[in-house]
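A.B. asks: sequence unknown, structure follows:
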């Protein structure tokens, strides 16, 4: 039956017919083509007849006493049939590579401090095992990354939470929980390196990536009973350290970024009772099929997280 969705004049042709046609054309014989395909000669003859009928009834082969020979219509069809069959073979190869995460693409995003150690280690493992996957990466704050994920621009996003309820839109693959530190200048009165409670720094000037603590690491301070006075809004981690070292304030540093702190800044572990560790997740959209490459990268992230210092 012709497909009603096809444009007028476009024949509804089975790819099986084309494959059989090419085998007959290659061997010049229904018998040899049938043997190659593992079919009966009559089955091969029926496939060719069906193709001829679909294409308007013109014969594609002259039936000779010994074998067959392409007609002018058959010679015209050969390159088109080859193009169709090769295109399908190519699609099959690409789909197989995609299933094995041996090809395709991976689009992911991550928040800044995850790029200090977690993401590079995971990406190195992933690239070693899946070198043919095309990888693109974005950096941003968690809310922006989740928006990009929802819009379909990312396959997954490495995001963080300071204890808020995870949005039900996303499937969150837990990677790790990380502790927090307060970064203070080397000459700060508390700079002996001992643990502190955030309340001890309630009167300090704070450096943060946002003018409001909500949705940032400083949300922990709000839950501990005080609203930090944000004196400087600085987004980049290296710049934050410069402000701290200059004595312009203090800032919170997650454990993922602790290894890259400059020597004239002191990190003090936060011991506030009930202050939750920051959770880090690989987020995907709930209900959206995860590509094999994305699944493999989630696995690489989990292995990298397990290797990081506690």
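C.D. replies: Structure received. Just so we're clear, the structure is a prediction, and the values are computed from it rather than from any experiment. Numbering: from 1, shown residues only.
A.B. asks: make it CA atoms for all contacts and neighbour counts henceforth
C.D. replies: Noted.
A.B. asks: list the buried residues of stretch 37-51.
C.D. replies: 41, 44, 45, 47, 48, 49, 51 (16 or more other Cα atoms under 10 Å).
A.B. asks: could you report the distance from the residue nearest to the last one when sequence neighbours are not counted to residue 46?
C.D. replies: Distances taken as Cα to Cα, 6 or more residues apart in numbering put residue 17 closest to residue 51, at 5.9 Å, once the chain neighbours are dropped. When Cα to Cα, to the nearest Å is the yardstick, residue 17 and residue 46 sit 9 Å from each other.
A.B. asks: could you pull out the helices for this protein?
C.D. replies: 15-27, 30-37, 41-54, 72-99, 118-129, 142-150, 219-223, 237-245, 255-258, 292-307 (DSSP state H).
A.B. asks: looking at these, which is nearest to residue 188?
C.D. replies: helix 237-245 (9.8 Å; Cα to Cα).
A.B. asks: what packs against the closest one?
C.D. replies: Judged by 3 or more Cα pairs under 8 Å, 6 or more residues apart in numbering; DSSP states H and E, helix 237-245 is in contact with strand 180-185, strand 205-208, strand 265-269.
A.B. asks: the second one: how far from the chain's middle?
C.D. replies: Spelled out, it's strand 205-208. Centroid separation for strand 205-208 versus its chain: 34 Å, with Cα atoms, centre = their mean, to the nearest Å.
A.B. asks: hold the first one in mind and look at this next one:
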């Protein structure tokens, strides 16, 4: 082959049209070329192919064996290019491709699955992948290009450097989970100072900053450490058994079982802020998911100062 540039997309489409219609004239009309332009382009293709691709007949043309071989490959290439174009259009239009989502653990209790459920109903052609991790790690993965959107928070030391763009989603308040027979279970809300003598069910290893330590420090005391349990359901089980109390971010309120009482804290309890982080050139699908994340409603009852002992019902 002497001229590999002859095998460009336009030439392959021309080859396909001539082969399908058996005529240079018909192919020229379909593609908007002159007949002489078609003849010149086919001649260039034949030079590059090293021999004739079409047998010239009294009426029209037909493929030679070499032409049939090249046409078979041309059809495969054109089909792949057409499918690539459709896939790219779907990605840029938010209708297809893969959306890689990252979130910290508490956000996966209700905020993220609720938004992803609505997103999947809107965009069934988009494949969803989820990564769970701490905010710092999610930010690193976003910066590395491994995530398309991440749900992160400013806890415990503020937002890490890295995300080109962040969108505020909500403020995550703190609640306290109490056993049903607790002396404060009947109150509408609880002052953290009234729990200074309680044993606390915690998750993090000793010495690490936690929302509990921060909240109690703001209330003027150091919490009395009790049992340490990593998973939420285990923490709730120990509270239900009367072995301590635990703090619950509002994002996790939906997971609280019916046999516990969940009460908001009043006074100086800290509030963490939750954000959606995006790369510099976000996908349309990522922007749509961020919109849905921003529509999450708090898991409280009609009264903003109380939460019923039964599992909270979040907004739809």
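C.D. replies: Great, that's in hand. Quick caveat, the model's predicted, so the values are computed rather than measured.
A.B. asks: may I have the TM-score of the superposed chains?
C.D. replies: Put the two chains on top of each other and the TM-score (TM-score structural alignment, normalised by the length of the first structure) is 0.84; 298 aligned residues with a Cα RMSD of 2.7 Å.
A.B. asks: follow-up on the earlier one: translate the residue nearest to residue 51 of the first structure into the numbering of the second structure.
C.D. replies: Aligning on TM-score structural alignment places residue 17 of the first structure opposite residue 11 in the second structure.
A.B. asks: residues touching its match, list them.
C.D. replies: Residue 11 of the second structure sits next to 41, 42, 45 when contact means Cα atoms under 8 Å, 6 or more residues apart in numbering.
A.B. asks: residue 276 of the second structure maps to what in the first structure?
C.D. replies: In the first structure, residue 276 of the second structure lands on residue 282 (TM-score structural alignment).
A.B. asks: what is the burial count for its match?
C.D. replies: For residue 282 of the first structure, the neighbour count with other Cα atoms under 10 Å is 25.
A.B. asks: which non-adjacent residue is nearest it?
C.D. replies: Residue 282 of the first structure's closest residue in space is residue 158 (Cα to Cα, 6+ apart), at 4.5 Å.
A.B. asks: so how far is residue 259 of the first structure from the spatially closest residue to residue 146 of the first structure that is not a sequence neighbour?
C.D. replies: Spatial nearest neighbour of residue 146 of the first structure, chain neighbours left out: residue 157 (7.0 Å); criterion: Cα to Cα, 6+ apart. Applying Cα to Cα, the value for residue 157 of the first structure to residue 259 of the first structure is 22 Å.
A.B. asks: among these two, which residue is more densely surrounded?
C.D. replies: residue 157 (28 against 11).
A.B. asks: now do the buried residues in stretch 201-212 of the first structure.
C.D. replies: Result for stretch 201-212 of the first structure [16+ other Cα under 10 Å]: buried residues 201, 202, 204, 205, 206, 207, 208, 209, 210.
A.B. asks: related to what we said a few turns ago, wait, the match of residue 276 of the second structure sits on residue 161?
C.D. replies: No: using Cα atoms under 8 Å, residue 282 of the first structure makes no contact with residue 161, being 11.3 Å away.
A.B. asks: the second structure: which residue goes with residue 49 of the first structure?
C.D. replies: Under TM-score structural alignment, residue 49 of the first structure pairs with residue 43 in the second structure.
A.B. asks: whoops, I mixed them up, residue 32 of the first structure
C.D. replies: Under TM-score structural alignment, residue 32 of the first structure pairs with residue 26 in the second structure.
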